[in-house]
Every structure is written in C-alpha cells, then in structure tokens.
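>>> can't give you the sequence, but here's the structure:
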C-alpha cells in the first residue's frame, strides 16, 4: 500500500509521494502512466516523488503522465508545499533539486514562490517566440477575442517537423492590460490543454517583458485555473532575464492509499 497526496496549483494537479526513505521499488514510469490516467487511475497532470538530496533540502523527481520527465513549475510549487507539510523543510525558505538543477523556494502566507531558470535567451520563429524555462515553450500572441482552439493549434506545432521528436509546449497569449496577459497552454507529455503551466506562464511573461521593453517588474498571468505572477529582471543582453520567480497558490486537495496490486 502506497500513501499519496493530491495537490493543485491553479488547477495544475499532481500526485505526490513521500519517497524519503527510498521504499518505492516499482517501475516509476509504468506506475506514473497507470495512476495519472483520469478514468482508470487517480488522474493528474503529473506525479512527483519527494526524495533525499545531497545537494539541497529535497529532490523533486517529476514525471509527466506519459512517463517522460521535464522540469515543472507548478509541480515544484506543490512539491515545496508538500515537503513543508512533511517536515523536510523547517522554515519558509528552501532550496531543492530538480531535473534542471537547483532552485530556491519560498512559502508566503498565501502563495508559494520558486526561482526559475531561463536558457538560451529568446528564439524568434516568424512573429512567434521560443523560450526554454526548464521546459520548451512555443509562444504565439493572438488578437483579443480571436478564436483559436488551443488543442488543435497545439498539436499542429507540437507534431510539426521541428518538434515532433522531442515535443514542445505550445502557448496562446492574449494581452489583457498593462503587464497583464491571459495564457492557454497545450502541454507535451500530457498531450492536451492543462488548466495552468508554470514554466509556460513564466516563458510567456518573459516574452511580454521583452516585447514591451520592460527592465524589471511583475507580469500577472491569467490561466484557466486562476492567476500566477512572474517576477523578473532584464539582463544587459536582449531577451535574457534573471531573478525570475514564479508565484501562485499551491493547495492540498486530499490524500489516499494506492493498492498497486490491482
């Protein structure tokens, strides 16, 4: 019997398992594929094992529903909240290990913030953007109230010749107001729209900052499951940013027990 917890960050939902003692011995990829399935399993946008790290306070071992691995922003925020609940984090600030390296985290009264990484600046694909924030993100700005189906559009980009082998996340962005955007995301590994994507909100926030020549500040990002804030500072090199933080709620939903013999 395996105890699990369910958390969500702006509708991005995750199964979390405390593997601090290394007692989980099953095939992780098969386990993830089985239990992330929404009709025959628990259902989630990913599964996270919390494990010991010799580099940080804890390690977040994250898997997409198809068993693949990448960095996950909202999953990281939920992992920080869960690790604090378990007592692996003794105060409000932490450092944790993820697939792309070390990240800082901080719990506030109502949110969880994590430090994000940007890789390789910004690539321009026609009028669109491609930004790596731990996961790859293709970004297209649409006109206000323009009707584009994110699932169909996302599949067109994700399975295009360039991206079909390794995949990419695909984002549609609408500008709502000054420093305020709305984002829809098709996620690789889930192969569907999700209610939120932390690395996607971050990438879109950075694209907006570049587009509007902003040197520092905060971008509010509306997603299907709520709101996220992206904090940033521009570097001297165009299209490159530092002091990047992803902030938003990370909520406990429920806990249960898995009988994996069935």
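Noted; the coordinates are in hand. These numbers were taken from a predicted model, which means no experiment stands behind them.
>>> rest of the way, CA atoms for contacts and neighbours
Noted.
>>> got a list of contacts for the one helix or strand residue 208 maps to?
With the criterion set as DSSP states H and E, the secondary-structure element containing residue 208 is helix 198-211. Residues from elsewhere that reach helix 198-211 (Cα atoms under 8 Å, 6 or more residues apart in numbering): 71-75, 116, 122, 129, 131-135, 137, 139, 169, 171, 173, 179, 181, 183, 185, 215, 219-221, 228, 230, 232, 238-239, 241, 246.
>>> swap in stretch 37-54?
For stretch 37-54, the external contacting residues (Cα under 8 Å, 6+ apart) are 12-22, 32, 34-36, 58-65, 75, 79, 83, 96-97, 190, 194.
>>> one step back: just how off-centre is the helix or strand following the helix holding residue 208 within its chain?
With elements assigned by DSSP H and E, the helix or strand that comes after helix 198-211 is strand 216-223. Distance of strand 216-223 from the chain centroid (Cα atoms, centre = their mean, to the nearest Å) equals 15 Å.
>>> likewise stretch 195-213?
12 Å.
>>> ok so, going back, just the buried ones out of the contacts of stretch 37-54, please.
Using 16 or more other Cα atoms under 10 Å as the burial test, the contacts of stretch 37-54 include 12-20, 32, 34-36, 58-65, 75, 79, 83, 96-97, 190, 194 as buried.
>>> residue 179 and residue 216 touch, don't they?
No: checked against Cα atoms under 8 Å, the pair residue 179 and residue 216 is beyond contact range at 11.0 Å.
>>> Three-state assignment for residue 79, please.
Three states are possible here, and by DSSP: H, G, I helix; E, B strand; the rest coil the one that applies to residue 79 is helix.
>>> repeat for residue 160
For residue 160, the reduced secondary structure class is coil; criterion used: three-state DSSP.
>>> run a quick neighbour tally on residue 212.
By the other Cα atoms under 10 Å criterion, the neighbourhood of residue 212 contains 11 residues.
>>> actually, residue 123.
Summarising burial for residue 123: neighbours were counted as other Cα under 10 Å, giving 13.
>>> same for the strand or helix carrying it, what does it pack against?
Assigned by DSSP H and E, residue 123 belongs to strand 119-125. Contact partners of strand 119-125 among helices and strands, from 3 or more Cα pairs under 8 Å, 6 or more residues apart in numbering; DSSP states H and E: strand 128-132.
>>> immediately after the strand it packs on, which helix or strand?
Proceeding N to C from strand 128-132, the next assigned helix or strand is strand 136-141, under DSSP H and E.
>>> let's bring in a second one:
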C-alpha cells in the first residue's frame, strides 16, 4: 500500500509525519521506523511522528527516534504538528497532555512542569541533580532535568569546542542512565541568552532540540546563571524559553513544512 507523509522541521530538527487519524497505516515497528528514517535508503529524518485519534485530546502524537526507539516527548515535533493542525491543540503524548497554540512568532507549547528527582530522571542511584558529582573526559558536574524525557546538561566555556559526536554516545549509554539520556552542552553568553548543542538519544547530533532547550534553560535558572526568560540559540536557530511562577515551561519557536509525498510501505517492511 502507498502511504502519504509530510516532511517537516523545527529549526532543522526534521520529521517524517504520518497522519493515521483518517488514513490507517500498518503497525509501526522499530525496524520499519529506522528504515524510513535512514537518510541514504529511506526518506530521512531525526524523528518519525505518527498522529492518531485520541479520546481526551485533539490527537495523539507518537515519537520514534531515528534508531527505531519510541520516546516520550519532542518539543520541536510538537510545534510542527500544531502548525500542521493550524489551531490551538491539546496533544496526547507518552509524557502526558501538551497544550500548544500558533502565534505571531511560531508556536508556543506549554511543556509542563520539569522534574528534578533522581528517580524522575531516572538515574541508577540517588544524587543531587543540580550538580551531579560525575564526569566524562572533561565534562563534569552536569545538571539533570526531566521535561518529558531525560536530559543531562553540562555548562562549558565554549559548547562548540566540545567533541559531542564522541562524548555524546558514551554518556547516552552510561549505566548511570537506565533509560539513556539526551546530552546537552551549553554556554551562558548573557543573563538572557544561552548557546546550546544537543546529542539526542537515538538520533545523535541534531540541529535543534526543543526539550533540550527547555531543560538547559531551567537548569541554568536553577543555578542562578540566567533570568526566567531566555533565548536558547541552537545550530538551527533560536527558541524562546520562559519558566513561569507556576513552574510551567513555555517554549516558543517556528516550524516549517518542507514537502509532501508518498511511499510504498512494503519497501520498508
């Protein structure tokens, strides 16, 4: 059977979106998702997004990384599917309900309340998540934040100088993180501006990571390094992150539809 898809991206973090709300698709498996995501022999993407009908939300969003592993949250993908939806939406995800609305500066997503408990990240054993007493080849004392998925954040003098393509996979798969972890290296430029690079679990280096921007901003705020509203600049562009007095995170940024097409399911099954 032929299946329709929409190629989208949020600041270069790109997605293949399959809309299964009206056009049913066969069961998605990790192997099929990885083949579709392959940039040489498939369509190519950082994440595969499947939209499904939901009883208590406008729709459900499933998020599958390029390696075929399903994850809980993706801020950039949330902005993309709300841009596609064209109206404010409540979205069911594995991390819970998200609320988002299109606006003048893209899409604003209520990313919920961050979690900081060691067992919320989760870590393999108890420790202070504001400044963890661990390190890997010069990257030391990260903060850990769960914003629907787990992040470790390292504050460094120059994030561009960190060999994240080498250290990212080592940290992602360290036994300290039983569900693996997204690895963020951040540089504080001013009290309202952070520069950030992210190694995403299951996807590798990406041009932008919405949950990474949220986790990094909140970690910097908790350490007193920045104000409660900041611009987080990723290789693909900037996101605006605000952490309100109600403890909820608001993320604002653009999303873009690149093109539409179809593919033969049997080519990847």
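Cool, got the structure. For clarity, every value in this text was computed on a predicted model and none was experimentally measured.
>>> picking that back up, got the buried residues for the strand holding residue 123 of the first structure?
Along strand 119-125 of the first structure, these residues count as buried under the neighbour rule (16+ other Cα under 10 Å): residue 122.
>>> can you tell me which of the buried ones among the contacts of stretch 37-54 of the first structure are in strands?
12-18, 58-63, 96-97, 194 (DSSP state E).
>>> between the residues you listed, which is closest to residue 160 of the first structure?
Out of these, the one with the shortest distance to residue 160 of the first structure is residue 194. That distance is 20.2 Å, counting by Cα to Cα.
>>> quick one: map the closest one onto the second structure.
Counting by TM-score structural alignment, residue 194 of the first structure corresponds to residue 206 in the second structure.
>>> can you check residue 107 of the first structure too?
Mapped onto the second structure by TM-score structural alignment, residue 107 of the first structure lines up with residue 102.
>>> make sure its match is indeed in a strand.
Yes: if the criterion is three-state DSSP, then residue 102 of the second structure is within a strand.
>>> tally of neighbours for it?
23.
>>> over to the one 3 residues further on?
As a burial measure, the neighbour count of residue 105 of the second structure was computed by other Cα under 10 Å and equals 11.
>>> which residues does it contact?
Under the criterion of Cα under 8 Å, 6+ apart, the contact partners of residue 105 of the second structure comprise 252, 253, 254.
>>> how close does the most centrally placed residue in the second structure get to residue 18 of the second structure?
Here the mean C-alpha position of the second structure is nearest to the C-alpha of residue 74 (Cα atoms, centre = their mean), at a distance of 3.6 Å. Here the criterion is Cα to Cα, to the nearest Å. By it, residue 74 of the second structure lies 15 Å from residue 18 of the second structure.
>>> ditto for residue 248 of the second structure
When residue 248 of the second structure is compared with residue 18 of the second structure (using Cα to Cα), they lie 29 Å apart.
>>> could you do residue 51 of the second structure as well?
On the measure of Cα to Cα, residue 51 of the second structure and residue 18 of the second structure end up 6 Å apart.
>>> same question for residue 162 of the second structure.
As defined by Cα to Cα, residue 162 of the second structure lies at a distance of 35 Å from residue 18 of the second structure.
>>> now residue 192 of the second structure
When Cα to Cα is applied, the distance between residue 192 of the second structure and residue 18 of the second structure equals 37 Å.
>>> same question for residue 5 of the second structure.
Applying Cα to Cα, the value for residue 5 of the second structure to residue 18 of the second structure is 5 Å.
>>> same check on residue 177 of the second structure?
As it turns out, when the distance is counted by Cα to Cα, residue 177 of the second structure lies 30 Å from residue 18 of the second structure.
>>> ok, residue 12 of the second structure next?
Residue 12 of the second structure sits 18 Å away from residue 18 of the second structure, taking Cα to Cα as the criterion.
>>> swap in residue 41 of the second structure?
Distance check for residue 41 of the second structure against residue 18 of the second structure: by Cα to Cα, it reads 18 Å.
>>> surely residue 14 of the first structure and residue 4 touch.
No: proximity of residue 14 of the first structure to residue 4 does not meet the contact threshold set by Cα under 8 Å, at 10.1 Å.
>>> quick check: residue 8 of the first structure touching residue 226?
No: with contacts defined as Cα under 8 Å, residue 8 of the first structure does not count as touching residue 226, sitting 11.0 Å away.
>>> neighbour count: the two, which is higher?
Neighbours were tallied for residue 8 of the first structure and for residue 226 using other Cα under 10 Å; the higher tally belongs to residue 8 (22 against 15).
>>> so whichever strand or helix holds the more buried one versus helix 198-211, what angle?
Residue 8 of the first structure is part of strand 2-9, with elements assigned from DSSP H and E. Compare the direction of strand 2-9 of the first structure with that of helix 198-211 by axes from the mean of the first three to the mean of the last three Cα atoms, to 10 degrees and you get 20 degrees.
>>> what comes into contact with strand 2-9 of the first structure?
13-18, 74-75, 77-78, 196, 225, 248-260.
>>> of those residues, buried ones?
Here, 16+ other Cα under 10 Å leaves 13-18, 74-75, 77-78, 196, 248-252 buried among the contacts of strand 2-9 of the first structure.
>>> just flag the most distant two among those residues.
Every pair of those checked by Cα to Cα; the farthest is 18 and 196, at 23.9 Å.
>>> picking that back up, which members of the contacts of helix 198-211 of the first structure are classed as buried?
Among the contacts of helix 198-211 of the first structure, those buried by neighbour count (16+ other Cα under 10 Å) are 71-75, 116, 122, 129, 131-135, 137, 139, 169, 171, 173, 179, 181, 183, 185, 219-221, 228, 230, 232, 239, 241, 246.
>>> corresponding residue for residue 184 of the second structure in the first structure?
In the first structure, residue 184 of the second structure lines up with residue 171, judged by TM-score structural alignment.
>>> quick check: the gap between that match and residue 79 of the first structure.
As judged by Cα to Cα, residue 171 of the first structure and residue 79 of the first structure stand 24 Å apart.
>>> separation between residue 19 of the first structure and residue 2 of the first structure?
10 Å.
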